[in-house]
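J.: Following is a predicted model, sequence given first.
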Amino acid sequence: MPSYRKSAQVDMTHGSVLGRAALFALPICAGNILQLLYSTVDTLVIGNFCDTTALASVATSSQPLEILLCVFVGIGSGISILVSQAVGRADHDQLQKLVRTSVWLLFAASLPLTVIGFLLGPWMLRLMQVPADAMPGAVLYLRITMLGILGNMGYNFNAGLLRGIGNSSSSLLLLFISCAANIVLDLVLTGALGLGIGGVAAATAITLFLSWICSIFYIRRRCTELALPVLPCGFDAGTLRQIVRIGLPLGLNSALYSIGHVFLQALYNLQGSVFVAGCSVAGKVGGLANITVTSLSQATSVFAGQNLGAQDYRRLRKGGWMIPAASGLLSLAGGLLMAACCRPLLLFTQDEAVLTFAVRYIRVVLPFQWCYAAFNAIMSFANGMGEIRYSTIVNIILLWGVRIPASYLLAWLGYGGYAMAGVSFSFVVGLLAMLFYYKSHAWADICAHAEAQESSK
């Protein structure tokens, strides 16, 4: 057995498909809860120690950072996919090349991004039509959090390496440390010292670096077979091309998605700070329903990559429909429950006007979350197979062809307060579109290889 299997917590090439996927997804699920707690604490602190304008400032300042990071977060996902395929093939040399190249890429990309984001961030916020009362706080929050880009990307790259080798449990420990640090810093800087938005932003930036540093120590101590360097020590050109070939389309897809959300945020901003704050609060509750989606989607991608590397097409055919179906069913149950019982969960503000919009958002969007869960798992399966084009096209269509036009149409018709219904509509269309993957040549090839493997037994 290759040495890197020692640190792999879950071997996705053997055992029950759903059992292995669940075993891999559970630590990610717990980690997502911690991440949600991480952002929820920010919202709670701002909502209770600041005012509604501060809440809107933080809510509107995240999109520019997402746009700048999403290309490289996509590349990080590409690294994870290639690592999982190398693990499936038991290709230790390629695994080493991927690790070295990812560290080089981290430093080559993050430092210029920090400068660009710090300078262009305010311009992007003006383009988003941020309400005038929320603009100063949004600029302050954005510029401070931009200083944490290296830590943000570093942690996500390292987490991708760990997921690729099947180790999803270690991220839980790292997230627990960062979440605890963020809570303490939030309460000290904003609650005790009264630094307001600047205190929350500083706590976030510091915690991002702490997460990255802890992930380096963990990998170098517990996953020595990866030989993770702290600083860049060269890269392999062929491996870099592979990372770009897989990760760049994922990143551009995310970039187009984030830019689309800027247009949506601009529409939300036109409805006023109260509407923006309500949608932000609802997003925290919606994040609870989204935990299963994200966890099983990451499990699906690693499952596809490892079994493709192992050339187990029978298992690929089985998992390709079982995991998306399970994700959809779990999300349906969670979404309906939260839509019915959302009011007790809205602890982030006491403003009745904000709560009214938050409840509306939850009841319009969450009952359709299961569609997103199912089609996102199918997309993750295709991505894990290295088939990026189809999912990229579907993502672009459902956002730019469905969600944005539907939301703006509702606002034009005088229903701006229900603009979030465009999100629900896009979930349904996205599921219908991704179901056609099962009619594609790629899926037909999987089925053909699976039948050949069955007949050869």
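T.: Looks like it came in fine.
J.: contacts and neighbour counts: CA atoms only from here.
T.: Will do.
J.: and stretch 200-216, how far from the chain's centre?
T.: 17 Å (C-alpha atoms, centre = their mean, to the nearest Å).
J.: In addition, the following structure is provided for comparison:
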Amino acid sequence: MKSDYLTSKPAFYALFVFSLPIIIGNLFQQLYTMVDSAVVGRFVGEQALAAVGASYSLTVVFICVAIGGGVGSSVIVSKYFGARNFSVMKTAVSTAFLTFLGISVFLGAVGIVINRPLLVLLKTPSDALDMALVYLRIYFLGLPFLFMYNVISSMFNAIGNSRIPLVFLIFSSVLNVALDFLFVAVFKTGVAGAAWATLIAQGLSCVLSFAVFMRTLGKFKDSEDGVEAAEETSDGAVLMSGGASFSGGGARRYGKLARGGYRKFRFFDGRELSSMAKIAIPSILQQSTVSIGMMLVQSVVNSFGSEALAGYSAFSRIASIAIVPMAALNNSMSSYTAQNIGAGKPERVVKGYRAANLMVAFFAVTLCLCIEIFYRPLISLFIGDGGSETALRTGQAALRFEGFFYCWIGFKMACDGLLRGAGDMKVFTLANLINLSIRVVVSVVCAPRFGIEWVWYSVPMGWFMNFVISFAEYRTGNWKKRL
């Protein structure tokens, strides 16, 4: 398939073809996090599962920085790709790689130093604290691999190739699962074995995917696509050498990007870093504040003891898989929107948004039915036959309740992806901060007084308000004017 299919094929088809590998890949990525928990819970014990769960709430903060930065910077790369401006696109890619490599090394060192104070601050149960520390120290050693792998995957998506990240996710997931069973079940290395399995699998996948991406990037050359032959006519339209033309706002956007093709490749460019920062920083802020909010929510759950924490950890793992299709559509809409705006085709963005919502409705109904039928064996997969009644009851109650509301997170993610792809970051950030605030306030205020159930009652409240705000901004049409 041609590399420009996001800007040329019918909207539903283009989004489906682009999203499907991301969905499958993310499912495999979530698979090995599930296996970490399931293997540890069954072969080490309930306290070990609680330790991994307590660690997860902290590691998510760093994961979200990587994902937010990768997706945010890939928006700029997508726009250059849509405009066929490959020399500047390569400069943006190189700038992003160097920037996030430095950030990941710094954050990994910080994480190793402050992991104990943070776990204590989060009220991690005392019988799970030492194991959580062991898991985190190994995890932070591999943080640069995690960062760079997520950024590389985002860059593949930016150039319309979501299939190559799928291959490496499958490779990483299968290797991680095999190493989990080898280290934990056979060699009896406990939570440390699960952490080392993740580090080794992600490290190999990062190195291999980087090599393939650099080879792929070398195939794109401005001179072969006629970007340098773009010229502006007397009426302000942009005429490409291949005969395509753009006028009005599309011409201004496309012409500006096309004329950038005269700039030579540079390993690092402050102008491109500035452009990416305008998208990436709000995206990182949104991802990070949400994950920090989840840490605060986690501290509420921790106060109910290790049994309730184990049940909630099992639910969280399943929920993270359930929202994979919605998260994939979020990233897909960002790349789809950015490429089509870069190509001067904003009318295709509206068609793509409608197609994304149809996909959300299908996924939400399917997920709800599956959860209502299989919630017992799903939770038991993590807790095991010898799990406590409190852990089982907590996990099952949370999973059944949230299953009815996945449509809201899907609708909000589709709209958020459009706004981010268009560079409309103020409302995007505001909506997600309000989402976070609702979830944190309701959990912190209500759960200690009325029961742990209010931790998951707060979730659809935040999703719904986020969607209302983002959709209102979409309806104004302001997102069309952000570039």
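T.: Everything's here; your move. Every value quoted in this text rests on a predicted model; they were computed, and no experiment measured them.
J.: List the residues that contact the counterpart of Lys345 of the second structure in the first structure.
T.: Structural alignment (TM-score structural alignment) places Lys345 of the second structure against Asp312 in the first structure. By C-alpha atoms under 8 Å, 6 or more residues apart in numbering, Asp312 of the first structure lies in contact with Thr13, Ala450.
J.: contacting residues around the nearest residue to Pro448 of the second structure once chain neighbours are set aside?
T.: Leaving aside its sequence neighbours, Pro448 of the second structure sits nearest to Val300 (C-alpha to C-alpha, 6 or more residues apart in numbering; 7.5 Å). By C-alpha under 8 Å, 6+ apart, the contact list for Val300 of the second structure reads Ser443, Val444, Ala447, Pro448.
J.: give me the number of residues near the last one?
T.: When neighbours are defined as other C-alpha atoms under 10 Å, Pro448 of the second structure has 16 of them.
J.: name the element it belongs to?
T.: helix 425-450 (DSSP states H and E).
J.: Give me the residue at the spatial middle of the first structure.
T.: Nearest residue to the geometric centre of the first structure (C-alpha atoms, centre = their mean): Thr294, 7.0 Å.
J.: helices or strands up against the strand or helix carrying it?
T.: Per DSSP H and E, Thr294 of the first structure falls inside helix 273-309. In terms of contacts (3 or more C-alpha pairs under 8 Å, 6 or more residues apart in numbering; DSSP states H and E), helix 273-309 of the first structure is packed against helix 17-49, helix 52-60, helix 62-89, helix 237-270, helix 313-340, helix 352-365, helix 369-384.
J.: Where does the first one end up in the second structure?
T.: Mapped onto the second structure with TM-score structural alignment as the criterion, helix 17-49 of the first structure occupies residues 11-43.
J.: likewise the fourth one?
T.: The alignment of helix 237-270 of the first structure onto the second structure (TM-score structural alignment) covers residues 270-303.
J.: what does stretch 81-91 of the second structure contact?
T.: Contacts for stretch 81-91 of the second structure (C-alpha under 8 Å, 6+ apart): 4, 7, 77, 80, 158-159, 217, 220-222, 225, 227, 254, 257-258, 260-261, 263-269, 272, 338-343.
J.: And stretch 347-365 of the first structure, by the same measure?
T.: In contact with stretch 347-365 of the first structure (C-alpha under 8 Å, 6+ apart) are residues 43-44, 47-48, 274-275, 277-282, 285-286, 338-340, 342-343, 346, 417-418, 420-421, 423-424.
J.: And Leu175 of the second structure, what's its match in the first structure?
T.: Under TM-score structural alignment, Leu175 of the second structure pairs with Ala181 in the first structure.
J.: With adjacent residues omitted, what lies nearest to that match?
T.: Going by C-alpha to C-alpha, 6+ apart, Ala181 of the first structure has Thr207 as its nearest residue, at 6.4 Å.
J.: Now do the contacts for whatever residue of the second structure lines up with that neighbour.
T.: Under the alignment (TM-score structural alignment), Thr207 of the first structure maps onto Ala201 of the second structure. Shown in contact with Ala201 of the second structure (C-alpha under 8 Å, 6+ apart): Ser172, Ser173, Leu175, Asn176.
J.: quick one: which of these is nearest to Ala364 of the second structure?
T.: Ser173 (25.1 Å; C-alpha to C-alpha).
J.: The helix or strand harbouring that closest one vs the first structure, average offset?
T.: Using DSSP H and E, Ser173 of the second structure sits in helix 163-180. Superposed on the first structure, helix 163-180 of the second structure shows a mean distance to its aligned partners of 1.0 Å (mean C-alpha distance after the TM-score superposition for the first structure).
J.: can you give me the angle that helix makes with helix 11-43?
T.: 10 degrees (axes from the mean of the first three to the mean of the last three C-alpha atoms, to 10 degrees).
J.: What residues of helix 163-180 of the second structure count as buried?
T.: 163-166, 168-177, 179-180 (16 or more other C-alpha atoms under 10 Å).
J.: next one: stretch 147-157 of the first structure
T.: Result for stretch 147-157 of the first structure [16+ other C-alpha under 10 Å]: buried residues Leu147, Gly148, Ile149, Leu150, Gly151, Asn152, Met153, Gly154, Tyr155, Asn156, Phe157.
J.: now these in JSON lines, with distance to Lys439 of the first structure and secondary structure?
T.: Conversion of these to JSON lines gives the following (distance: C-alpha to C-alpha, whole Å; DSSP: H, G, I helix; E, B strand; the rest coil):
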{"residue": "Leu147", "distance to Lys439 of the first structure": "46", "secondary structure": "coil"}
{"residue": "Gly148", "distance to Lys439 of the first structure": "43", "secondary structure": "coil"}
{"residue": "Ile149", "distance to Lys439 of the first structure": "41", "secondary structure": "helix"}
{"residue": "Leu150", "distance to Lys439 of the first structure": "41", "secondary structure": "helix"}
{"residue": "Gly151", "distance to Lys439 of the first structure": "41", "secondary structure": "helix"}
{"residue": "Asn152", "distance to Lys439 of the first structure": "38", "secondary structure": "helix"}
{"residue": "Met153", "distance to Lys439 of the first structure": "36", "secondary structure": "helix"}
{"residue": "Gly154", "distance to Lys439 of the first structure": "38", "secondary structure": "helix"}
{"residue": "Tyr155", "distance to Lys439 of the first structure": "37", "secondary structure": "helix"}
{"residue": "Asn156", "distance to Lys439 of the first structure": "34", "secondary structure": "helix"}
{"residue": "Phe157", "distance to Lys439 of the first structure": "33", "secondary structure": "helix"}
